[in-house]
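J.: here's a sequence, model it:
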Amino acid sequence: MNSLDRLLATSTFCMLSLIPITPAYAAPAAADAIDPPRWTQEDTTPRQRYETAHKEAAAAQKDLLAECRTQPKAEQSACAREVHANYLQEMSEAKKLLSQ
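T.: Predicted structure coming up:
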């Protein structure tokens, strides 16, 4: 092995030794640190369940309307009507949560 090969081998070894090795079981702890505590709290009252369902329906409507806008102009209004009908159906189901 000449000096250039030794130098390359040594530098490669040094670079590899600098790579941090993290155990696979550390990932869930990191994910828990990222999520706010309110995301893991269960809805316990009918009002909380309704509010969560309302937020989810509104977010879904917003996302789907954005998708409608990417369709050809001729199809956008029909798409938006369908999205709105789905939203109304989801809100109807959400309102039922208040009486439980």
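
J.: C-alpha only now, for contacts and for neighbours.
T.: Will do.

J.: can you give me the helices for the protein?
T.: Along the chain, the stretches classed as helices by DSSP state H are 3-17, 27-34, 46-68, 73-97.

J.: okay if I get the ones you listed as JSON lines plus distance to Thr40 and mean neighbour count?
T.: Formatted as JSON lines, the entries for the helices of the chain read as follows, by distance: least, C-alpha to C-alpha, whole Å; neighbours: other C-alpha atoms under 10 Å:
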{"stretch": "helix 3-17", "distance to Thr40": "38", "mean neighbour count": "11"}
{"stretch": "helix 27-34", "distance to Thr40": "9", "mean neighbour count": "10"}
{"stretch": "helix 46-68", "distance to Thr40": "13", "mean neighbour count": "16"}
{"stretch": "helix 73-97", "distance to Thr40": "20", "mean neighbour count": "15"}
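
J.: second chain to compare with the first, below:
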Amino acid sequence: MKMQLKPLWLSLFIAANAFALHVNAAEENVEHRDPPRWTMEDRTPQARFQSMKKENTNAYAQALNDCRAMRGREAGDCKKEARMNFDRDMQRAREMTSQRH
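T.: Alright, predicted model coming up:
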């Protein structure tokens, strides 16, 4: 008799936990909204350049972090590629935000 009750209890336990996970996932925390600065437009070339610089720097940091999982020559090549991408992106940022006369 005990052997037949275990699958029943196990299935009830799984169903209850699945329901609890669904309820928790559906809740939305509306206390934390995006800061106002995230929706402000960069109106000057300098402000656009600073935003691009932040994005490029963060992308470079993420790429370096990804390279840390690698070893040996692969890691070195990864870091070189990340640096080349960063330099290329910064050059594009300079070109896009330069004052044209």
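
J.: TM-score of the superposition?
T.: With the length set by TM-score structural alignment, normalised by the length of structure 1, the two chains reach a TM-score of 0.65; 75 aligned residues with a C-alpha RMSD of 2.5 Å.

J.: what about Ala15 of structure 2, how many residues nearby?
T.: Look at Ala15 of structure 2: counted by other C-alpha atoms under 10 Å, it has 12 neighbours.

J.: would you mind finding the match for it in structure 1?
T.: When structure 1 is aligned by TM-score structural alignment, no residue sits opposite Ala15 of structure 2.

J.: next one: Gln46 of structure 2
T.: Under the alignment by TM-score structural alignment, Gln46 of structure 2 pairs with Arg47 in structure 1.

J.: quick check: closest non-adjacent residue to its match.
T.: Ranked by C-alpha to C-alpha, 6 or more residues apart in numbering and with sequence neighbours excluded, the top spatial neighbour of Arg47 of structure 1 is Leu98, at 5.8 Å.

J.: that neighbour against Thr52, yeah?
T.: No - taking C-alpha atoms under 8 Å as the contact criterion, Leu98 of structure 1 and Thr52 are not neighbours in contact, 11.6 Å apart.

J.: the residue most central in space within structure 2 and Gln99 of structure 2, how far apart?
T.: By C-alpha atoms, centre = their mean, the mean C-alpha position of structure 2 lies nearest to Gln62, the distance being 8.8 Å. Using C-alpha to C-alpha, to the nearest Å, Gln62 of structure 2 is found at 30 Å from Gln99 of structure 2.

J.: noted, bye for now.
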